[in-house]
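Asker: next come a sequence and a model predicted from it.
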Amino acid sequence: MQKVIVVTGLSGAGKSTVSKALEDLGYVVVDNVPVELLNSLLQLYEAKNQEQRVAVVVDSRSLRGQADVSNFVSDLQFLKSKLPLSVVFLEASTDTLLSRFNLTRHLHPLVHATGSRLALIEAIESEKELMSELRDISDFVLDTTNMKDKELVYHVENFVGKDRGPEFYLISFSYQRGLPTNADMVFDARVFRNPYYVEELRTLTGLDDGVAAYVRADDKYPFFLDLWLQLAERTYEEHVKLGKPYVVIAVGCTGGQHRSVLVVRDLAQNLTDSGHSVVTWHRELGSVS
């Protein structure tokens, strides 16, 4: 079989969007597969068509308790030794999931018939605890808290649409809006002087040359950028040894518009120049590249 993607994670985190993106990439997508049948299903596709790319969506509807999750984790680890299989786990903040369920009025799989607000919050938190073991063994954990559908599709295409996915995922963010939960490392760009207090720079971003020149002129900037590049490279080397082929690095500042954006921009350029494949996401600007 050419490639197998198991899509899992929290209800409301974007599995339907990912499923559609994988279909557009030529995958056969099978939704809500009973976990007991996964091995048999993949054997069937392998016997039928060696070149078929298959994506299987599994969520808490098929995992009734912690024992089911643990058994499924064992099954996935066995299948990984036999097939080119990767696990993609989607998550989002509790507030985001609550908002999405309230907007769509869909019933959470773990909510009982009452469907009360309290029950929904409890269901979301219970599902996070239930799925944590599965999250820990996933190849790609993606936090969709502030993502639009097109951004989520972009990340999926970069992960599964190439023979070798990106080695670095760089995220700029605002501390005021919370840390990205999937970050392996967090760098604090608030150590640099803030362009926000310069009137002609306030409405610009770290993608603009004026902001870049202002922040780079801080005498601390070259030292920290070089230090963070060394940490990024070394961490990537260790991740590869552990079987994880990418690193997620988040860079934060107060508003997520100036300093963090520039640091991500400069880290990406240096890592690209060193031969690495890089995806950047400026969370507060809503842009990916």
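Answerer: Structure received.

Asker: when you work out contacts or count neighbours from here on, use the C-alpha atoms and nothing else.
Answerer: Noted.

Asker: how near is the nearest residue in space to L267 that is not next to it in sequence to S274?
Answerer: Nearest non-adjacent residue to L267, counting by Cα to Cα, 6 or more residues apart in numbering: L229, 6.7 Å away. In this view, L229 and S274 are 11 Å apart by Cα to Cα, to the nearest Å.

Asker: so which of the two has more stuff around it?
Answerer: More neighbours surround L229 than the other of L229 and S274, with 16 against 10 (other Cα atoms under 10 Å).

Asker: then this one, side by side with the first:
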Amino acid sequence: MDQTAPGVTGEVLVVTGMSGAGRSTVANALEDLGWYVVDNLPPQMIKPMLELSELAQEAVPRVAVVLDVRGRDLFERLPEVTRSLRDARHLRVMFLDASDDVLVRRFEAVRRPHPLQGDGTLVDGIRRERARLSRVRESADLVVDTSHSNVHQLTTKIADLFAESGAARHSVTVMSFGFKYGLPADADLVADMRFLPNPFWVEDLRSLTGEDESVRDYVLSQPGAREFLDAYTAALRPVLEGYQRENKRHSTVAIGCTGGKHRSVVMAREIAQRLDDVPGVTTRVAHRDLGRE
């Protein structure tokens, strides 16, 4: 049975971001999930395309439009177009990003110039694109950092974000990380576990990780650990409920320690388990830096 309200068709996702950040991978993943994907459509053509599909009585419930710097007027027209469509469609903008050094490595691996490189270097092209995209990034509904994701990991993340998930209205990724490797660029909320003693300095635990039972027991036995879990998950509940009211479909809660190997791994799993019973919310755990030396 069609649950779409009269006069309002299905979802529209605008996919944009930095060249080399994974737009093609995302487009393929969305297509596999049943989205109708249109690549490199000028922004001003989005509305006519959707209107034509409705006139033909073949409205597509989920449409993804991939835009990049090849669309010359993207940056001038995109805000105007998305504003005009939000009243008639459930429209979101997803911005794909990655660090400059990662983008350089990716372009060098495929031996292709950056579309804005011109007579300059790869770095020149990346900087020009980042400057032109700054306003688009700021206004995006969802920013996905792909710096630490390969093709398969990014595909999995898109499936987590956009696959049908029953009654769930909001997906939370609880991500452990190490501060010494930098903050996750796509984190919505960050908590610091460095107030707890570091298992690294316990000889029997140093070579283990937060996935090991002995490390978990050690971390959770420390003063303040369980008190933090109770207080933090209680504080997250109204935030997640508010995200649902605001139609925010995904958030990332980043839990950090020094190296992302012990304390943050334990606490990320504990937080995810405690959030599992929040109505309308599904959780997944990711360990960004667990495999690093």
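Answerer: Nice, I can see it. Just so you know, these numbers come straight off a predicted model, no measurement behind them.

Asker: please state their TM-score.
Answerer: The TM-score (TM-score structural alignment, normalised by the length of structure 1) is 0.89; 279 aligned residues with a Cα RMSD of 2.0 Å.

Asker: still on that earlier bit, isn't the residue nearest to L267 of structure 1 right next to A268, touching?
Answerer: No. L229 of structure 1 sits out of contact with A268 when judged by Cα atoms under 8 Å, with a separation of 9.6 Å.

Asker: so which strand or helix has the residue nearest to L267 of structure 1?
Answerer: Applying DSSP states H and E as the criterion places L229 of structure 1 in helix 221-241.

Asker: can you show me the helices along structure 2?
Answerer: Ranges of helices within structure 2 are 23-32, 46-55, 74-86, 100-110, 122-139, 151-162, 213-220, 225-245, 263-275, based on DSSP state H.

Asker: and E203 of structure 2, which of these is closest to it?
Answerer: Among the helices of structure 2, the nearest to E203 of structure 2 by Cα to Cα is helix 213-220 (11.5 Å).

Asker: that closest one corresponds to what range in structure 1?
Answerer: Counting by TM-score structural alignment, helix 213-220 of structure 2 pairs with residues 209-216 of structure 1.

Asker: mean shift between that stretch and structure 2?
Answerer: After superposition onto structure 2, stretch 209-216 of structure 1 sits on average 0.6 Å from its aligned residues (mean Cα distance after the TM-score superposition for structure 1).

Asker: what's the nearest residue to the residue positioned nearest the centre of structure 1 if we skip its chain neighbours?
Answerer: Using Cα atoms, centre = their mean, the residue of structure 1 that lies closest to the mean C-alpha position is L142, 1.7 Å off. Of all residues not flanking L142 of structure 1 in the chain, L90 sits nearest, at 5.0 Å (Cα to Cα, 6+ apart).

Asker: give me the number of residues near the counterpart of that neighbour in structure 2?
Answerer: Counting by TM-score structural alignment, L90 of structure 1 lines up with L96 in structure 2. Applying other Cα under 10 Å, we find 24 residues neighbouring L96 of structure 2.

Asker: isn't L96 of structure 2 right up against T16?
Answerer: Yes. The pair L96 of structure 2 / T16 is scored as a contact, 6.3 Å apart, by Cα under 8 Å.

Asker: name the residues contacting each of these two.
Answerer: R23 (Cα atoms under 8 Å, 6 or more residues apart in numbering).

Asker: quick one: map Q230 of structure 1 onto structure 2.
Answerer: So, by TM-score structural alignment, Q230 of structure 1 is matched to A234.

Asker: OK, contacts around that match?
Answerer: Going by Cα under 8 Å, 6+ apart, the list of residues near A234 of structure 2 is empty.

Asker: kindly report the same for Y175 of structure 1.
Answerer: Contacts of Y175 of structure 1 by Cα under 8 Å, 6+ apart are 252-256.

Asker: tell me which two in those residues are the farthest apart.
Answerer: G252 and G255 (8.3 Å).

Asker: so for these two, which sits in the more crowded spot?
Answerer: Taking other Cα under 10 Å, G252 of structure 1 and G255 do not tie; G252 has more neighbours (28 against 17).

Asker: quick check, the more buried one in contact with Q176.
Answerer: No. Counting by Cα under 8 Å, G252 of structure 1 sits too far from Q176 to count as a contact (9.4 Å).

Asker: perfect, I'm done here.
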